[in-house]
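**Student:** Quick one: sequence plus predicted model below, questions after.
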Amino acid sequence: MPGTEPRTHRGESDQVTEQEPTLNLTTGTAAPAGTTTTVAWNGSASSRAALLWAIERERSAPGLLLLLTVLDEAYRGFGAAALNELAVAARQALQAEIDWIRATEPSLPVTSLLLEGNPDDMILAHCVPGSMLVLGRREGRSPLQRWSRAARLASRAPVPVSVVPTAEASTPGDIPGEVLQRSGVIVGVDGSPASRQACLTAAAEAHRRQETLDIVYAGPVADPVGTDDAALPRAIVNDCAQEALFAHPALTVRRRFVPGPAAPVLLRLAQDKALLVIGSRGRGAVAGFLLGSVSRALVANATGPLIVVTEMPSVPDPARDPAPDSD
């Protein structure tokens, strides 16, 4: 990232050295694209909840699980000795967590990475193509407190971002039992490219879990051009269902049309689901542009895990967009 000087902490001397930030502290190799689930981990209860959800997800189709810790560059102001102490403590905590995962999930490939810099920038810089970023949502007294960091990262990330809430009533760091016992995946669609991409992500997650996918159009049902009131929502949902089934023919898909404000409808329907998936326009041309009002409400208030899929360049449709003829 321009203006950022990332540092990787490693080595027997426990000294801070400037090295390539993609160095993997456990194995000495860079995380491969397309196979990694990255958990932003700092030892907090919310990051522990994110880790537990990521482990549960990976059990069905194990890929590489990467625990990523970033020492905030603001700590540089305390001097090199203090920064090195923090690096040593962080590395020890990461290794303890890695050891625990390997003992409890021996078939799951897991590694860790410790960096120094701007936390948001460093996390985003290590979102490799085809991977997923998992964040814990810190619980606060207001939705704004619960929303800020998760929404910032979700709006900028080039990969799907899972936001996992930490219930106040649960054991610190544990995902509530009722969340883990839920089943089914639900995705909200509105006809936008972002929601189309979200539907494909939701379909992949439902296929991964071997669970039902609910595709929901929530909002006004009237067609703005004055045709049949139900025609537009039905066409949107049917198109998304067709794409989901094209990608995963054995998937069970349910189509739902629910009038009403999108955020409250999706929050209500997702209460008994294992996962809610939504699309976002993302940052667009303006750096720092955050999620829309519906996405913000869902990120702040969802009671279960949520995946935000940022709109990326076009998603090809093999059924409707055949490859061009070669010369």
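**Tutor:** Everything's here; your move. Numbers count the residues shown, from 1 in each chain.
**Student:** alpha carbons only for contacts and neighbour counts from here, please
**Tutor:** Will do.
**Student:** Would you mark the buried spots in the helix or strand Ala235 falls within?
**Tutor:** According to DSSP states H and E, Ala235 maps onto helix 231-247. Neighbour-count burial for helix 231-247, counted by 16 or more other CA atoms under 10 Å, picks out 232-234, 236-238, 240-241, 243-244, 247.
**Student:** How about stretch 292-304?
**Tutor:** Within stretch 292-304, the residues that count as buried by 16+ other CA under 10 Å are 294-304.
**Student:** Hmm, Ile236 is touching Asp190, no?
**Tutor:** Yes. Between Ile236 and Asp190 a contact is recorded at 6.8 Å, counting by CA atoms under 8 Å.
**Student:** Find residues that contact each of the two.
**Tutor:** Taking CA atoms under 8 Å, 6 or more residues apart in numbering as the criterion, Ile236 and Asp190 both touch Tyr217.
**Student:** Am I right that Pro249 is in a helix?
**Tutor:** No. Secondary structure of Pro249 (DSSP: H, G, I helix; E, B strand; the rest coil): coil, not part of a helix.
**Student:** re earlier: what does the helix holding Ala235 contact?
**Tutor:** Helix 231-247 has contacts (CA under 8 Å, 6+ apart) with 189-191, 196, 199-200, 203, 215-217, 221-223, 251, 253, 255-257, 317.
**Student:** Second structure for comparison follows:
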Amino acid sequence: MSGDAAVIVGVDGSGPATEAVRWAAREAARRAAPLRLVGVLDWAAFRPLARLADLEHRDRERLHEHVSGFVTADADEARAVAPDVPVSQVVRSGSVREVLLAEAETAQLLVVGSRGHGGFSGLLAGSTSRAICALSPCPVVVVRGEGEHDGPVVAAFDGSPPARAALAFAAAAAASRDATLHVVRAWTHDTAEAWIMDMVPWDQVEAEVDAELQAAVQPWRARYPELRIETELVHAHPIPALVRAARGARLLVTGSRGRGAIAGLLLGSVSQSVLHDAECPVAIVTARGERAPA
């Protein structure tokens, strides 16, 4: 997807946010898309705790100038990273969640840093992250670390429709980066009752899971004939399998919901494990954002 729809990046003056701006600028260049930097002036986050009344007009102006200053600085950084990308900026008032979700309505991608200041500080630790991951109308990328690795693009696959959308996103992302696409299918029967486990022909089950995986990647082999696609079937819980696969990766891509052990991946404790432990940017193809591959 490219054209008029912008790559949106949340900016708050922190180091991780600036790294997210750099990543977003490079991604916008790959997509031939404009880049839009969004600063959020959340009065509740900035207001001193001892002062319950609204900020004075003078204080609001001062805070607006402060936010505008670091947004402008990051806009200059984006232009240095990707000189040919059109860059715009805006400062909006409201909660981080509401502002970013509103901006995402017309975006092709929403990018945020892994940590931040003000209202961004809890982005990956609570209801804000869950709401953005669950409700964003476009894919969300959480940028972790500094710079970009030179490894593969890793896609988490479990056979569900969101995972298939994530696979489409990952295939396009890998092709645009001239990178290998590494598709991980992690499965386990550890939660089954012992007497049930003794009745199941597990070799046959594994063969069927692998066949589903191969069938899922086949359309992307045909669409991108020069793209190297690797598949990995792992008999393990998905979280450690994905974190391990993401080491040295350029991007880890997953759907917002799935099946079995991966079903709650981006709506609870499992999601926090991936976002906190993965050593590369994490792309979340949300339920509403399935339409928009990279």
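**Tutor:** Looks like it came in fine. What you see is a predicted model; the values in this text were computed from it and never measured.
**Student:** re the thing from before, which of the buried residues of stretch 292-304 of the first structure fall in helices?
**Tutor:** Judged by DSSP state H, those include 294-301 as members of helices.
**Student:** now these in CSV, with distance to Ala89 of the first structure?
**Tutor:** Listed next are those as CSV, based on distance: CA to CA, whole Å:
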residue, distance to Ala89 of the first structure
Val294, 39
Ser295, 36
Arg296, 34
Ala297, 36
Leu298, 35
Val299, 31
Ala300, 31
Asn301, 33
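**Student:** does the counterpart of Glu61 of the second structure in the first structure sit in a helix or strand, and which one?
**Tutor:** In the first structure, Glu61 of the second structure lines up with Asn84, judged by TM-score structural alignment. Element membership of Asn84 of the first structure [criterion: DSSP H and E] is helix 80-104.
**Student:** Return the mean post-superposition distance for that helix against the second structure.
**Tutor:** Overlaying the second structure shows helix 80-104 of the first structure at a mean distance of 2.3 Å from the equivalent residues (mean CA distance after the TM-score superposition for the first structure).
**Student:** Could you point out the helix or strand that follows that helix?
**Tutor:** strand 110-117.
**Student:** for that next one, packing partners?
**Tutor:** Helices and strands touching strand 110-117 of the first structure, by 3 or more CA pairs under 8 Å, 6 or more residues apart in numbering; DSSP states H and E, are strand 7-9, strand 64-72, helix 80-104.
**Student:** equivalent range in the second structure for the first one?
**Tutor:** Looking back up the chat, that one is strand 7-9 of the first structure. Using TM-score structural alignment, strand 7-9 of the first structure lines up with nothing in the second structure.
**Student:** gap between Ile8 of the second structure and Pro34 of the second structure?
**Tutor:** For Ile8 of the second structure, the distance to Pro34 of the second structure equals 9 Å [CA to CA, to the nearest Å].
**Student:** Tell me which of these two has more neighbours.
**Tutor:** Taking neighbours as other CA atoms under 10 Å, Ile8 of the second structure and Pro34 compare with Ile8 leading, 28 against 22.
**Student:** need the contact list for that one.
**Tutor:** Taking CA under 8 Å, 6+ apart as the test, what Ile8 of the second structure contacts is 24, 35-38, 103-104, 107-111.
**Student:** Then Trp23 of the second structure?
**Tutor:** 143, 147.
**Student:** coming back round to it: what number of residues lie near the match of Glu61 of the second structure?
**Tutor:** Neighbour count for Asn84 of the first structure, taken as other CA under 10 Å: 18.
**Student:** And the strands in the first structure?
**Tutor:** With DSSP state E, the ranges of strands along the first structure come out as 7-9, 16-17, 36-40, 64-72, 110-117, 132-137, 161-165, 185-188, 213-218, 253-258, 275-280, 306-310.
**Student:** residues in the second structure aligned with the last one?
**Tutor:** With the alignment judged by TM-score structural alignment, the segment of the second structure matched to strand 306-310 of the first structure spans residues 282-286.
**Student:** ok so, going back, any chance of the buried residues of helix 231-247 of the first structure in CSV with distance to Val179 of the first structure as columns?
**Tutor:** Converted to CSV, the buried residues of helix 231-247 of the first structure look like this (distance: CA to CA, whole Å):
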residue, distance to Val179 of the first structure
Leu232, 33
Pro233, 30
Arg234, 30
Ile236, 29
Val237, 27
Asn238, 29
Cys240, 26
Ala241, 26
Glu243, 28
Ala244, 25
Ala247, 27
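**Student:** Just flag the most distant two among these.
**Tutor:** Leu232 and Ala247 (23.0 Å; CA to CA).
**Student:** still on that earlier bit, which one among the contacts of Ile8 of the second structure gets closest to Gly3 of the second structure?
**Tutor:** Gln108 (9.4 Å).
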